[in-house]
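Undergrad: Give me a 3D structure for the following:
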Amino acid sequence: MKPELQALPLIDNSGSHRFELTVNYATAFMEYGNREGALALFHTEVPGQLEGQGVGTALVEKVLAEVERRQQQLIPLCPFVTSYLKRHPEWQRLVAPAYQRWFQPPAEA
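TA: So this is what the prediction gives:
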C-alpha cells in the first residue's frame, strides 16, 4: 500500500453495507453483506479521479485487515478482491472453506 494511503481510516458504513475509503474528497467503497456466517464482499468501486493511484488496492488491504481483526471468514464474490487474493495468497487464509477451491491450482489431467 502506498505510504500516503496507510494513515487514511477505513470507515464501516454499516447502514449502507459498505466499507469506505475517502481520498482527496472522493470515496472508494466496497459493498458487503453477511452470508453463511462470513463476510461476503460483493463489489468494489473506485471513482474515476482515483483510478490508477493504488486506492483500490489500499481499500482491499484495509478491508482484509479488518476482516482478520474481527476474526471473520471471507467470501470473495467481487472480481477485484478475487484477483487481489490470487496475487497475494497470504490473505487466502481468511477465505471461507467452501470458497477455497477458487484459489487451488487446476488438477493435472
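Undergrad: contacts, neighbours, all on C-alpha from now
TA: Will do.
Undergrad: the longest helix in the chain is where?
TA: Ordering each helix of the chain by length in residues (DSSP state H) puts helix 55-69 first.
Undergrad: elements contacting it?
TA: For helix 55-69, the packing partners by 3 or more Cα pairs under 8 Å, 6 or more residues apart in numbering; DSSP states H and E come out as helix 3-6, strand 18-23, strand 26-35, strand 38-45, helix 79-87.
Undergrad: Of these, which is nearest residue 71?
TA: strand 38-45 (9.8 Å; Cα to Cα).
Undergrad: list the helices and strands the closest one packs on?
TA: Strand 38-45 packs on strand 26-35, helix 55-69, strand 74-76, helix 79-87, going by 3+ Cα pairs under 8 Å, 6+ apart.
Undergrad: Can you tell me the closest non-neighbouring residue to residue 44?
TA: residue 30 (4.3 Å; Cα to Cα, 6 or more residues apart in numbering).
Undergrad: Sequence B follows; please return its structure for comparison with A:
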Amino acid sequence: MKTAEVQHQPQQQRFVLHLDGAEAVLDYVITGKVINFHHTFVPVEFRGKGLAEKLVRHGLAWAKAQQYQITASCWYVQKFLR
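TA: Got it, this is the predicted structure:
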C-alpha cells in the first residue's frame, strides 16, 4: 500500500483516505461554528498502521484553522482533545 493522502470531502462532511479499493473515514457534523467529529473507521486489514490518527490529526488541524469550536462524540477523537 502506498502512502495515501487525506482528502477532504466537505459535501459529505468527512475526511477520507483511499486505500487500495477501501476507505478510511473521519465523519463530522457542523452546527454554526461548532464541529463534532462523530465517527472514525478504518477497514480491518489496514488497522494498526496509524491511519485513524492521520485522519484525526488532519481533521483537527483543519477545524482549528477554520476557527471551529471542536467537540467529539467519537471516543477515538476524544483522546486527541485531552
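Undergrad: TM-score them against each other, please.
TA: The TM-score (TM-score structural alignment, normalised by the length of the second structure) is 0.81; 81 aligned residues with a Cα RMSD of 1.9 Å.
Undergrad: can you tell me what part of the second structure the longest helix of the first structure aligns to?
TA: Aligning helix 55-69 of the first structure against the second structure (TM-score structural alignment) gives residues 51-65.
Undergrad: ok, back up a step: and among the helices and strands packed on helix 55-69 of the first structure, the most buried is which?
TA: Among these, strand 18-23 has the highest mean neighbour count (mean count of other Cα atoms under 10 Å), at a mean of 20.
Undergrad: average distance between that one and the second structure?
TA: In the superposition against the second structure, strand 18-23 of the first structure averages 1.9 Å from its aligned positions (mean Cα distance after the TM-score superposition for the first structure).
Undergrad: which residues does the residue nearest to residue 44 of the first structure contact?
TA: By Cα atoms under 8 Å, 6 or more residues apart in numbering, the residues touching residue 30 of the first structure are 18-20, 41-45, 59.
Undergrad: What's the match for it in the second structure?
TA: Per TM-score structural alignment, residue 30 of the first structure is aligned with residue 26.
Undergrad: With residue 16 of the first structure instead?
TA: Applying TM-score structural alignment, one finds that residue 16 of the first structure aligns to residue 12 in the second structure.
Undergrad: now residue 41 of the first structure
TA: When the second structure is aligned by TM-score structural alignment, residue 41 of the first structure is paired with residue 37.
Undergrad: quick one, what contacts that match?
TA: Contact analysis of residue 37 of the second structure by Cα under 8 Å, 6+ apart lists 26-29, 70-74, 77.
Undergrad: contacting residues for the residue positioned nearest the centre of the first structure?
TA: Centrality entry for the first structure: nearest residue to the mean C-alpha point is residue 60, 3.4 Å, by Cα atoms, centre = their mean. Going by Cα under 8 Å, 6+ apart, residue 60 of the first structure touches 81, 84.
Undergrad: And it, how far from residue 69 of the first structure?
TA: Relative to residue 69 of the first structure, residue 60 of the first structure is positioned 14 Å away (Cα to Cα, to the nearest Å).
Undergrad: tally of neighbours for residue 66 of the first structure?
TA: 15 (other Cα atoms under 10 Å).
Undergrad: about what we covered before: need the helices and strands packed on helix 55-69 of the first structure in TSV (columns: distance to residue 51 of the first structure).
TA: Shown next, in TSV, are those (distance: least, Cα to Cα, whole Å):
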stretch	distance to residue 51 of the first structure
helix 3-6	14
strand 18-23	11
strand 26-35	10
strand 38-45	10
helix 79-87	13
